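# the sequence isn't on hand, but the structure is:
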């Protein structure tokens, strides 16, 4: 059964939820974090890029994908296109 989503004016709309961020592509610019009002992600040190005990690189990680409302703002501001978003009708319920 396909669920229908609408905006306030009744227009059909399909939310696209953030499901992951590619740690190899993310540059940790925090643009997505700044536009997200739902605390879906946070800046984190990348342990795979550890050099002499010091973190060389910070990346964004998804904290709580369930808090995402599917607005897509984070994807629109990402300069590296490193996020994966999945349309609501493709997610398992």
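Noted; the coordinates are in hand. These numbers come from a predicted model, not from an experiment. Numbers count the residues shown, from 1 in each chain.
# hey, let's count contacts and neighbours off CA atoms from now on
Will do.
# shouldn't residue 34 be within a helix?
Yes. Inclusion of residue 34 in a helix is indicated when DSSP: H, G, I helix; E, B strand; the rest coil is applied.
# next, count neighbours for it.
14 (other CA atoms under 10 Å).
# could you do residue 74 as well?
Quick note: residue 74 (other CA under 10 Å) scores 19 neighbours.
# alright, now check it against this:
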């Protein structure tokens, strides 16, 4: 899914189930469209995809961008799991 949207040469596994995709010369809307496409594809296969994005229009620190994206990803995971917890409580 990631490689289909971002390309094989721009997608990297950084740990067990965490990946980084590097996008060069794209605007924010294009980046977000690609992320939404990956999330939709994962949802169609009954998976949840927590995506964290970071964007820089000029000189940047790769480390800083990855850390920002990582924080955003964990916030996405927290929102997802909070929703699951709320749904479980509603059933009991």
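Cool, got the structure. As the structure is a prediction and not an experimental result, all values here were calculated from the model.
# TM-score them against each other, please.
The TM-score (TM-score structural alignment, normalised by the length of the second structure) is 0.32; 46 aligned residues with a CA RMSD of 3.1 Å.
# what about the strands in the second structure?
Secondary structure of the second structure (DSSP state E): strands located at 11-15, 18-21.
# of those strands, flag the one that's most buried.
strand 18-21 (a mean of 16; mean count of other CA atoms under 10 Å).
# same for that strand, what does it pack against?
strand 11-15 (3 or more CA pairs under 8 Å, 6 or more residues apart in numbering; DSSP states H and E).
# so what touches the strand it packs on?
Contacts to strand 11-15 of the second structure, defined as CA atoms under 8 Å, 6 or more residues apart in numbering, come from residues 2-3, 19-22.
# can you redo the strands of the second structure as JSON lines with distance to residue 37 of the second structure?
Formatted as JSON lines, these follow (distance: least, CA to CA, whole Å):
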{"stretch": "strand 11-15", "distance to residue 37 of the second structure": "15"}
{"stretch": "strand 18-21", "distance to residue 37 of the second structure": "13"}
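# for residue 31 of the second structure, find the nearest of the ones you listed.
Proximity to residue 31 of the second structure (CA to CA) singles out strand 18-21 among these, at 10.1 Å.
# residues contacting the closest one, please?
Outside strand 18-21 of the second structure, the residues touching it (CA under 8 Å, 6+ apart) are 2, 6, 10-14, 66.
# show me which of these is closest to residue 38 of the second structure.
Using CA to CA, the contacts of strand 18-21 of the second structure come closest to residue 38 of the second structure at residue 2, 6.2 Å.
# contacting residues around the closest one?
Contacts of residue 2 of the second structure (CA under 8 Å, 6+ apart): 11, 21, 38.
# residues of the longest helix along the second structure that come out buried?
Counting by DSSP state H, the longest helix found in the second structure is helix 62-91. In terms of neighbour count (16 or more other CA atoms under 10 Å), helix 62-91 of the second structure has its buried residues at 66, 69-73, 76-77.
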